[in-house]
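In: Sequence and predicted structure, then a few things I'm wondering about:
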Amino acid sequence: MSVGLINGLPGHPLFVHGAVVLVPLTALALVLCAVWPAMARRLGWMLPVLGLVALALVVLTTESGEWLEERVKETPLVEAHAEMGEGLTPWVIALVVLAVVVWWLGRAARRRPDGEDAVGSPTGGGPTGGRASTTARMAASVPVRVVVLVLALVVSVGAVVQAYRIGDSGAKAVWEGKFSTGEPGEKG
């Protein structure tokens, strides 16, 4: 299956709608989970999966956009949009990486430094008991949580802003000068 055509229609506008929804949703979920560890525990592995789905949609959108660019009239607006198009992928990769970090920290923080997990069961105290306690202390430490939160905020804002800028340039490339701003039936 080509990402260029879906049921005879260009795939790009179809993939765009998914990416436009999932990138901001992933960014919001990431920030919420970084601020509120209970949310990270509730979402669990769904946070990294959401990020991976958003990344897949961004890659499909970019690939289908390149396919479409070769088949539409070249204009300065289309060129500007195409140049911006690949700029979202690094931001979404960073979202996925941070989603995995937040998920991992949420799992690690479940273990208490005193050798018990979050429900009060001993962690085993064997050869990995000391490492688990150290990891749990690190995951629960304020400096680590603050650094992860700041990174999550920066990457989330960057991803959403970049998605908006690319989408805005695409909308201008498609629609600028192709409709009337007057009342229906008016010319001009």
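Out: Here it is on my side, so go on.

In: contacts, neighbours, all on C-alpha from now
Out: OK.

In: and the longest helix along the chain, what does it pack onto?
Out: Ranked by residue count, the top helix of the chain under DSSP state H comes out as helix 142-175. Judged by 3 or more C-alpha pairs under 8 Å, 6 or more residues apart in numbering; DSSP states H and E, helix 142-175 is in contact with helix 11-35, helix 76-85, helix 88-109.

In: could the ones you listed go into a markdown table alongside distance to residue 52 and mean neighbour count?
Out: A markdown table is the format used below for the helices and strands packed on helix 142-175 (distance: least, C-alpha to C-alpha, whole Å; neighbours: other C-alpha atoms under 10 Å):
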| stretch | distance to residue 52 | mean neighbour count |
| --- | --- | --- |
| helix 11-35 | 9 | 20 |
| helix 76-85 | 18 | 17 |
| helix 88-109 | 6 | 22 |
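
In: Next, format those helices as CSV and append distance to residue 141.
Out: Formatted as CSV, those follow (distance: least, C-alpha to C-alpha, whole Å):
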stretch, distance to residue 141
helix 11-35, 13
helix 76-85, 38
helix 88-109, 9
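
In: that older thread, next, the angle from the longest helix of the chain to helix 88-109.
Out: Counting by axes from the mean of the first three to the mean of the last three C-alpha atoms, to 10 degrees, helix 142-175 lies at 150 degrees to helix 88-109.

In: quick one: helix 142-175 to chain centroid distance?
Out: The chain centroid and the centroid of helix 142-175 are separated by 8 Å, computed with C-alpha atoms, centre = their mean, to the nearest Å.

In: And here is the other one:
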Amino acid sequence: MLPETINGLPLHILLVHVVVIVVPAGALLTAVGSVWPAFRRKLGILTPIVTLIGLISVPLATNAGEWLEQRVAPTPLVQAHVALGDTLLPWAIAQFVLATVIWAWYRFFAAVPVVPEAPQRNASVPAFAGAAPAGDPAVVGGGSPADVSATGITPARVSAGGGSTTLDPVLGAAPASASSAGNTASAAAYTGRATRRRASRPVSVVVSIVLIVAGIGVSAGTVAKIVQIGESGSAAVWTGSFSDAPLN
């Protein structure tokens, strides 16, 4: 249970400072992070945390405002401010949910480019040859040298345990030949590590576009609502409370 006043000041006027700073800050981080990958990666989970703090501050400020409402004159400006204040919570909830979804999507589900590590090879065997001779086991799937030379790259053979393993020229580290059960299992394991069960590239593009639109739209709406509520609160406090001419 929070106190109604602090040092003689109503708690509401102190909590609204948290709301008008933290909630727009969370909205700005969400909007920028939705369109700027490097910024989003740098902040990480900080954006959902900021929006969560803003979400918690909203009902606290609203409850403190209800206490203060009963102790001030019920002017139309005060009633308008109270009505607008009650509309902020859904925006704060949407802001937190959206920030969390954006962070979780790019952290766990969105497709990412896979950059394979450099393959380990026998130093005595060149990584690439000009053209594979007939019957060369580097030709994948029993194809001809022409099949390989058409790409301009011949996969390298790496000595390992007395045998030879064919490297995929695209993935660089995955066994390209499925002539043995060991190679098949190794290729499957490599593929699983590379994709990490993430969404496909087309799905990731569509979801990213949706998150960008939602991030900018919800963030803009949240900031606009904060400005509207703050303006109504200032009007309720200061309208008719000061003189146009100096009193002293």
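Out: Sure thing, it's come through. Predicted model, so just to flag it, every value in this text is computed and none were measured.

In: quick revisit: what's the closest of the helices and strands packed on helix 142-175 of structure 1 to residue 172 of structure 1?
Out: Proximity to residue 172 of structure 1 (C-alpha to C-alpha) singles out helix 76-85 among those, at 6.9 Å.

In: hmm, who's touching that closest one?
Out: Residues outside helix 76-85 of structure 1 that contact it (C-alpha atoms under 8 Å, 6 or more residues apart in numbering): 62, 65-66, 69, 166, 169-170, 172-174.

In: same thing but 6 Å
Out: By C-alpha atoms under 6 Å, 6 or more residues apart in numbering, the surrounding residues in contact with helix 76-85 of structure 1 are 166, 169-170, 173.

In: Would you mind listing the buried residues in stretch 171-188 of structure 1?
Out: residue 173 (16 or more other C-alpha atoms under 10 Å).

In: sorry, back to before: state the span of structure 2 onto which the longest helix of structure 1 is aligned.
Out: Mapping helix 142-175 of structure 1 onto structure 2 (TM-score structural alignment) gives residues 205-238.

In: Now the matching stretch on structure 1. Mean distance?
Out: For stretch 205-238 of structure 2, the mean deviation from structure 1 after alignment is 0.9 Å (mean C-alpha distance after the TM-score superposition for structure 1).

In: Would you indicate which residues of that stretch are buried?
Out: If you call a residue buried by 16+ other C-alpha under 10 Å, then stretch 205-238 of structure 2 has these buried ones: 207-208, 211-212, 214-216, 218-219, 222-223, 225-226, 229-230, 232-233, 235-236.

In: The residue positioned nearest the centre of structure 2 and residue 4 of structure 2: what is the separation?
Out: Geometric centre of structure 2, nearest residue: residue 103, 3.1 Å, by C-alpha atoms, centre = their mean. Counting by C-alpha to C-alpha, to the nearest Å, the gap from residue 103 of structure 2 to residue 4 of structure 2 is 36 Å.

In: One more: residue 239 of structure 2?
Out: Here residue 239 of structure 2 is placed at a distance of 24 Å from residue 4 of structure 2 (C-alpha to C-alpha).

In: same deal with residue 187 of structure 2?
Out: As judged by C-alpha to C-alpha, residue 187 of structure 2 and residue 4 of structure 2 stand 65 Å apart.

In: Which residue of these two possesses the greater neighbour count?
Out: Taking other C-alpha atoms under 10 Å, residue 187 of structure 2 and residue 4 do not tie; residue 187 has more neighbours (19 against 15).

In: wait, that one sits on residue 181?
Out: No - here residue 187 of structure 2 does not reach residue 181: they are 9.9 Å apart, not a contact under C-alpha atoms under 6 Å.
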